[in-house]
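A.B. asks: Pasting the sequence and the predicted coordinates here, then a few questions.
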Amino acid sequence: MTEIYSKPRQQAEVAFGKNQSQFFERQRAIEDLNSIVVARNEKTLRLREARLAKERQDNMASATKPGPKRAKKSTGRSV
């Protein structure tokens, strides 16, 4: 079904096709950027949760472990 259109109709079809392809390219670019943002946010959340878990573990370990004994400082005066 090859139809022959008038010259203005052909020009309009070409212009419309270009406009549509630009629209779809723009949409694809936006989707790519959005997927990058989502992936970055998920990674940030995983890393934050891992850091907080490690901090909790370190705090629990330091709370149960006695601190180092400190030597008394001498004042340098003799009595």
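C.D. replies: Alright, I've got the coordinates. Numbering: from 1, shown residues only.
A.B. asks: Only C-alpha atoms from now on, for both contacts and neighbour counts.
C.D. replies: Will do.
A.B. asks: Look up which helix or strand the residue nearest the centre of the chain falls in, please.
C.D. replies: What sits nearest the mean C-alpha location of the chain, by C-alpha atoms, centre = their mean, is residue 40, with 1.6 Å. Using DSSP states H and E, residue 40 falls within helix 7-64.
A.B. asks: Presented hereafter is structure B, for comparison with structure A:
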Amino acid sequence: MNDEPKSAAELKEIRLNRKRAQEIEGVKAMAEIAAADIAIRQRTARLRALRLAKEAADRQNQPEPKAKARPKTAKRG
């Protein structure tokens, strides 16, 4: 590394470059978050549609209710 003291103009340029890099990283991070949010919403909508379709099919194809067993009578002896 260069241990020479830097001038005020060089320090200002370094800070400006660092700030630009941070802004670019921030934009990239926000884009990734937005993309993940969109993917989650699409997956949720697809799963909701599948669940609702399954529930509708289950309602149409309900099995016959089973006859209840008669209670046993107690033998008196």
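C.D. replies: Now that the structure is in, tell me what you want to look at. All values derive from a computational prediction rather than experimental measurement.
A.B. asks: What's the TM-score once they're superposed?
C.D. replies: The pair, once superposed, lands on a TM-score of 0.72 when counted by TM-score structural alignment, normalised by the length of structure 2; 70 aligned residues with a C-alpha RMSD of 1.9 Å.
A.B. asks: before we move on, back to that, what lines up with the residue nearest to the centre of structure 1 in structure 2?
C.D. replies: Counting by TM-score structural alignment, residue 40 of structure 1 lines up with residue 40 in structure 2.
A.B. asks: quick revisit: if I look at the residue nearest to the centre of structure 1, how far off is residue 52 of structure 1?
C.D. replies: Per C-alpha to C-alpha, to the nearest Å, residue 40 of structure 1 is found 18 Å from residue 52 of structure 1.
A.B. asks: Residue 18 of structure 1 too?
C.D. replies: 51 Å.
A.B. asks: same deal with residue 43 of structure 1?
C.D. replies: Residue 43 of structure 1 sits 14 Å away from residue 52 of structure 1, going by C-alpha to C-alpha.
A.B. asks: returning to that earlier point: packing partners for the helix holding residue 40 of structure 1?
C.D. replies: Applying 3 or more C-alpha pairs under 8 Å, 6 or more residues apart in numbering; DSSP states H and E, one finds that helix 7-64 of structure 1 contacts no other helix or strand.
A.B. asks: mind checking how far that helix is from the chain centre?
C.D. replies: Distance, stretch centre to chain centre, for helix 7-64 of structure 1: 8 Å (C-alpha atoms, centre = their mean, to the nearest Å).
A.B. asks: ditto for stretch 59-72 of structure 1
C.D. replies: With C-alpha atoms, centre = their mean as the basis, stretch 59-72 of structure 1 stands 38 Å off its chain's centre.
A.B. asks: got the end-to-end distance for that stretch?
C.D. replies: End to end - C-alpha to C-alpha - stretch 59-72 of structure 1 spans 27 Å.
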